[in-house]
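Enquirer: the following block contains a protein sequence and its predicted model.
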Amino acid sequence: NPGLHYRELQRRLGLPSGQLDYHLRFLKKQEVITSRREGGYIRYYPVQGLKESEKRALAFLRQEIPRAIIIHILMNPGSTHGDILSGVRISGATLSYHLKRMVSRGIVKEEVRGREKHYTIADPDEIAALLVTYRRSFLDSLVDSFVRTLTGGGAP
């Protein structure tokens, strides 16, 4: 499950901190995994197999609110701030904060049309592939719903 942070790894594996620290250090020393600071968390990734853009995207997809925003924009390309607010149901300030971060990291594109900004996913195929590939690790019914829509209603 690439992109998980320390506490999430600890919760999912049920390991005490000392054991998890030992195993993470061992895997890093053997150059099996790497870590990077993203959004206030240290996230862990396999050394091989993921492009930099996928690591950046997973850092957002591992967070509930950014993931919901990304899925909304994937399903509704060209959404405005108001469109996203009505679909995701968070405060305007929270949405602005997350959109600004995702635009600056190249996950979301912002286009000004008249007096409104419209948002699209920079690489929708890559994001959709990550959601499908790591679907079970998100533990999120919104991801399941998106994947069912994308795949024509296939089984989870």
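Expert: Cool, got the structure.

Enquirer: all contacts plus neighbour counts: C-alpha atoms, from now on.
Expert: Noted.

Enquirer: what distance do you get for the residue nearest to P46 when sequence neighbours are not counted to L24?
Expert: Spatial nearest neighbour of P46, chain neighbours left out: I33 (4.3 Å); criterion: Cα to Cα, 6 or more residues apart in numbering. Distance from I33 to L24, counting by Cα to Cα, to the nearest Å: 8 Å.

Enquirer: for the nearest residue to K28 once chain neighbours are set aside, give me its contacts.
Expert: In space, and not counting its chain neighbours, K28 is closest to T34: 5.9 Å by Cα to Cα, 6+ apart. Taking Cα atoms under 8 Å, 6 or more residues apart in numbering, we find T34 in contact with 28, 44-47.

Enquirer: pasting the second one now:
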Amino acid sequence: GITIALVIAVIATIAAFFTLGGIKYVTPENVLDTEVRKNLYQYIEEYPGSHLREIARELDLKPSNAAWHLRKLEQTNLVRSREIGGKKVYYLVDGGIEARKEAIAEAILKNKNAREIMLYLSENPGKHLLEIAHALELNHHTVKWHIKKMFEAELIDGDTSNSAYPVYFPTELGYEVAKNFSDYLKKPIARAA
């Protein structure tokens, strides 16, 4: 009775699975066929350095759903990710090293203190850590931490040739990202209905 019905149901399910095409694998050729992944790709193209929760919020996706689709974009080598400040940020493979540098820079500058330090150095190059801390009324340890992150991201350079204390200057990338970063700040924020 029940055993025969169960066996027939299992066989019918397996037959339907193979007849109707089975599992569809995500390949580089079909990865952008879904609207969700296409939207994710376009968002990352426009806002490199965005992190998972930000992307999910802006595209009105559940973080788990966004993470799954982002993994598919990574597996097909369209998108890469990198851990910055405890968050995984995404950028396109297409832009190569420059896209990676820009994404990392933008991820760092989403922090208010880092952004203030970068803008201060853009307007006042050649300042040392204590001068920056005093001018921005920040703790020197906070400034030191952000300076280290910006130095690693090639946003600033340090010079110790004239003093025991290094003075800092924005790099070309630092100037460019600081100038263009205002576009990110002007981006409309998605509001819950």
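Expert: Right, received. Where do you want to start? For clarity, every value in this text was computed on a predicted model and none was experimentally measured.

Enquirer: and the TM-score between these chains?
Expert: Once superposed, the chains reach a TM-score of 0.73 (TM-score structural alignment, normalised by the length of the first structure), with 138 aligned residues with a Cα RMSD of 2.4 Å.

Enquirer: would you turn the contacts of T34 of the first structure into a markdown table with secondary structure, distance to Y6 of the first structure and neighbour count?
Expert: Converted to a markdown table, the contacts of T34 of the first structure look like this (DSSP: H, G, I helix; E, B strand; the rest coil; distance: Cα to Cα, whole Å; neighbours: other Cα atoms under 10 Å):
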| residue | secondary structure | distance to Y6 of the first structure | neighbour count |
| --- | --- | --- | --- |
| K28 | helix | 14 | 17 |
| Y44 | strand | 8 | 22 |
| Y45 | strand | 11 | 20 |
| P46 | strand | 14 | 17 |
| V47 | coil | 17 | 14 |
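
Enquirer: any chance of TSV for the residues you listed, columns distance to H5 of the first structure?
Expert: Shown next, in TSV, are these (distance: Cα to Cα, whole Å):
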residue	distance to H5 of the first structure
K28	14
Y44	6
Y45	10
P46	13
V47	16
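
Enquirer: thinking again about what came up before, what sits against the alignment partner in the second structure of the residue nearest to P46 of the first structure?
Expert: Under the alignment (TM-score structural alignment), I33 of the first structure maps onto V79 of the second structure. Shown in contact with V79 of the second structure (Cα under 8 Å, 6+ apart): 41, 70, 73, 90-93.

Enquirer: for A68 of the first structure, I want the exact helix or strand it lies within.
Expert: helix 64-75 (DSSP states H and E).

Enquirer: now the helix or strand following that helix: which residue numbers in the second structure?
Expert: Following helix 64-75 of the first structure in sequence order, the next helix or strand is strand 79-80 (DSSP H and E). Under TM-score structural alignment, strand 79-80 of the first structure corresponds to residues 127-128 of the second structure.

Enquirer: what's the average distance of that stretch to the first structure?
Expert: Here the mean offset of stretch 127-128 of the second structure against the first structure after fitting is 1.7 Å, by mean Cα distance after the TM-score superposition for the first structure.

Enquirer: how about residues contacting that stretch?
Expert: Here stretch 127-128 of the second structure makes contact (Cα under 8 Å, 6+ apart) with 121, 165-169.

Enquirer: now, among those, which is nearest to K186 of the second structure?
Expert: The shortest gap between K186 of the second structure and any of those belongs to L121, at 21.7 Å (Cα to Cα).

Enquirer: which ones are touching that closest one?
Expert: By Cα under 8 Å, 6+ apart, L121 of the second structure lies in contact with 127, 168-170.

Enquirer: likewise for L85 of the first structure?
Expert: Applying Cα under 8 Å, 6+ apart to L85 of the first structure gives the contacts 91-92, 95.

Enquirer: and the gap between it and K55 of the first structure?
Expert: Distance check for L85 of the first structure against K55 of the first structure: by Cα to Cα, it reads 26 Å.

Enquirer: could you point out which element follows the top helix by length along the second structure?
Expert: The longest helix of the second structure (DSSP state H) is helix 2-19. Next helix or strand after helix 2-19 of the second structure toward the C-terminus (DSSP H and E): helix 35-46.

Enquirer: what segments of the first structure are strands?
Expert: With strands called from DSSP state E, the first structure shows them at 4-5, 33-38, 41-46, 79-80, 108-113, 116-121.

Enquirer: thanks again, I'm all set now.
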